[in-house]
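Student: Below is the structure, and that's it, no one-letter string:
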């Protein structure tokens, strides 16, 4: 029977499913040497939120497939896995709707100052009718700029256009005809999007091209009234530039579910800013979605080991060898 390493706790039914097909070795990834030794003796692996470096795979000659319980795969050196002939699978579909919900929650929370004013009420400061000092800004009818109109971006566009009558601008490597026809989305270059959007929403993977794609120059090109929304990867934004832009009033605010360093350090300036909504990377964090992701990742892994996986493959070139 083939052997796999699981470096993240799995729901009981998902673990049972895996055990029907393979021997499962569960490891604590913080025990580095034990983790690496287990990988060297395994045919596959499943988990998330742990960086798997090339050095950790030296000597893992049996390893044929890794399955991440996430849509993002920046914890892996994909080129190295491809060179070794190791399939990398991910879960891009099952988290689309819950993550889009989180994105829109960030839009609404930042526009209407939900977190700030909830804390204000709990602190006992609501002692008379509110005035302009507590006003927010409208979401309905505004312009939403989506950087990266893939699955999640498309789901956000649907909520924006159909639910809030928003105009949708987007940038993408290729045109999204479905979003254009169904939601009136208009494809533009990034400078035009930044200059015209009331809300700029990042929905791109972290790559060498997207790292710090939003920096000081891009922030200066946005409206002073604009709000930056990031639920993709923290390093797509130059955080120091964003902090300065927020402090200087270059943009109105930011709503962030991801950061360059996670968990967010206790001394982060973001924590002291009233115009920042900061969440602990909860994009797909619902009971239903996380369970579906784990099941999907398990099915991906078994199919990869059996040589039948045709979808959800990051490095498809391995399949054609």
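Tutor: Arrived safely, thanks for sending. Just so we're clear, the structure is a prediction, and the values are computed from it rather than from any experiment.
Student: from here on, contacts and neighbour counts on C-alpha atoms
Tutor: Will do.
Student: name the helices or strands packed onto the strand or helix carrying residue 109?
Tutor: Per DSSP states H and E: residue 109 is located in helix 96-111. Helix 96-111 is packed against helix 151-158, strand 227-230, strand 253-256, strand 276-278, with contacts defined by 3 or more CA pairs under 8 Å, 6 or more residues apart in numbering; DSSP states H and E.
Student: and here's the other structure:
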């Protein structure tokens, strides 16, 4: 029975699955040094990790054919090149959190349209301060990234709110193109039409600060930016300036360049602005998605133990060239 070290809070999110699995699943602090110490102390074979970056010693303490499983989809915190060199199998859990993240993107969209957080905060302070909002029906939603999550957002926005949805395709075409009013590959064509723009692209080097000063300038004055993807795809300094100057209507963000949130500059703290809705990276944090992420993380580990590599959600399939073939592959 292999020992698996699982970072907190991922262990807590899936504790009911991990403890009932029959495997030796043990929690660890998420910092790389703590995770490495736990792996060495317990002689762990595999590790399941969250969004924190792992850049150095982790790839020295895990043994060849070990699984470094991401509890989630985004995997920019894992250095796939180092892992491949160390013959470590990197996995994630695609498809299991699409609806949770899509629903949160829609909840941020609604909060932006009706100023929900602002008026709710006023009520808790004893103030009666109604603010006029906007209906979503007939408004234009630009979705940057038409993969599974972006497509789910399009489906909800179209079917539930009768919005006009423009999809900006980056790499993955939409699974259900019928929920998009229009598709394009050019953000400059779509952004000037947006009442709301929602980001659903990965944090790749090519997407670093994808939403920069130039693209923010394409948005209409009253448009809101919504980000449930990754903080790295938005230039937060440029976003602060656009918000503070009233160049765009507002921003509803669940992800940030630094997490827990810290402003990129002391004088550009997004929390000080009245036209922001900020949540602490909770898009995938539902009981339903957490259960599925725990199950799929363990499934990848068990498949590796069986040598059934072809059935795993491998992020670095090239690593198989350096591993011995297995009857289960």
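Tutor: Good, I have the coordinates. Since the structure is predicted, the reported quantities are computational estimates derived from the model, not experimental observations.
Student: quick one: TM-score?
Tutor: Laid over one another, the chains give 0.89 as their TM-score (TM-score structural alignment, normalised by the length of the first structure), with 313 aligned residues with a CA RMSD of 2.3 Å.
Student: Would you mind giving the helices and strands packed on helix 96-111 of the first structure as JSON lines with distance to residue 59 of the first structure and mean neighbour count added?
Tutor: Compiled in JSON lines, these are given as follows (distance: least, CA to CA, whole Å; neighbours: other CA atoms under 10 Å):
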{"stretch": "helix 151-158", "distance to residue 59 of the first structure": "37", "mean neighbour count": "23"}
{"stretch": "strand 227-230", "distance to residue 59 of the first structure": "38", "mean neighbour count": "26"}
{"stretch": "strand 253-256", "distance to residue 59 of the first structure": "39", "mean neighbour count": "25"}
{"stretch": "strand 276-278", "distance to residue 59 of the first structure": "41", "mean neighbour count": "23"}
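Student: between these, which one is nearest to residue 117 of the first structure?
Tutor: strand 276-278 (11.4 Å; CA to CA).
Student: what about the closest one, how far off from the second structure?
Tutor: Here the mean offset of strand 276-278 of the first structure against the second structure after fitting is 0.4 Å, by mean CA distance after the TM-score superposition for the first structure.
Student: What is that strand packed up against?
Tutor: Against strand 276-278 of the first structure (3+ CA pairs under 8 Å, 6+ apart) you get helix 96-111, strand 253-256.
Student: ranking these by burial, who's on top?
Tutor: Per residue and on average, the most neighbours among these fall to strand 253-256, with a mean of 25 (mean count of other CA atoms under 10 Å).
Student: still on that earlier bit, just send the helices and strands packed on helix 96-111 of the first structure back as JSON lines, with distance to residue 117 of the first structure too.
Tutor: Below are those laid out as JSON lines (distance: least, CA to CA, whole Å):
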{"stretch": "helix 151-158", "distance to residue 117 of the first structure": "25"}
{"stretch": "strand 227-230", "distance to residue 117 of the first structure": "17"}
{"stretch": "strand 253-256", "distance to residue 117 of the first structure": "15"}
{"stretch": "strand 276-278", "distance to residue 117 of the first structure": "11"}
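Student: quick one, which of those is nearest to residue 293 of the first structure?
Tutor: helix 151-158 (15.0 Å).
Student: and for the closest one, what span of the second structure is it aligned with?
Tutor: With TM-score structural alignment applied, helix 151-158 of the first structure matches the range 148-155 in the second structure.
Student: how distant is the matching stretch from the center of its chain?
Tutor: Here stretch 148-155 of the second structure shows a centroid-to-chain-centroid distance of 14 Å under the convention CA atoms, centre = their mean, to the nearest Å.
Student: Give me the residues contacting it.
Tutor: 95, 98-99, 101-103, 105-106, 143-144, 165, 174-177, 179-180, 199-200 (CA atoms under 8 Å, 6 or more residues apart in numbering).
Student: Following superposition onto the first structure, what is the mean distance for it?
Tutor: So stretch 148-155 of the second structure averages 0.4 Å relative to the first structure (mean CA distance after the TM-score superposition for the first structure).
Student: which non-adjacent residue is nearest residue 56 of the first structure?
Tutor: residue 36 (5.6 Å; CA to CA, 6 or more residues apart in numbering).
Student: Give me the secondary structure label for that neighbour.
Tutor: helix (DSSP: H, G, I helix; E, B strand; the rest coil).
Student: returning to what we had before: pull up the aligned stretch in the second structure for the helix holding residue 109 of the first structure.
Tutor: So helix 96-111 of the first structure sits over residues 98-113 in the second structure, by TM-score structural alignment.
Student: residue ranges for the strands of the stretch 1-150 of the second structure, please.
Tutor: With strands called from DSSP state E, counting those that start in this stretch, the stretch 1-150 of the second structure shows them at 3-7, 24-28, 46-49, 67-70, 89-91, 140-144.
Student: distance of the spatially most central residue of the second structure from residue 202 of the second structure?
Tutor: When the second structure is reduced to its mean C-alpha position, the nearest residue by CA atoms, centre = their mean turns out to be residue 229, at 4.4 Å. In this view, residue 229 of the second structure and residue 202 of the second structure are 7 Å apart by CA to CA, to the nearest Å.
Student: what are the ranges of the helices in the stretch 151-300 of the second structure?
Tutor: Using DSSP state H, counting those that start in this stretch, the helices found in the stretch 151-300 of the second structure span residues 187-190, 213-216, 236-244, 287-306.
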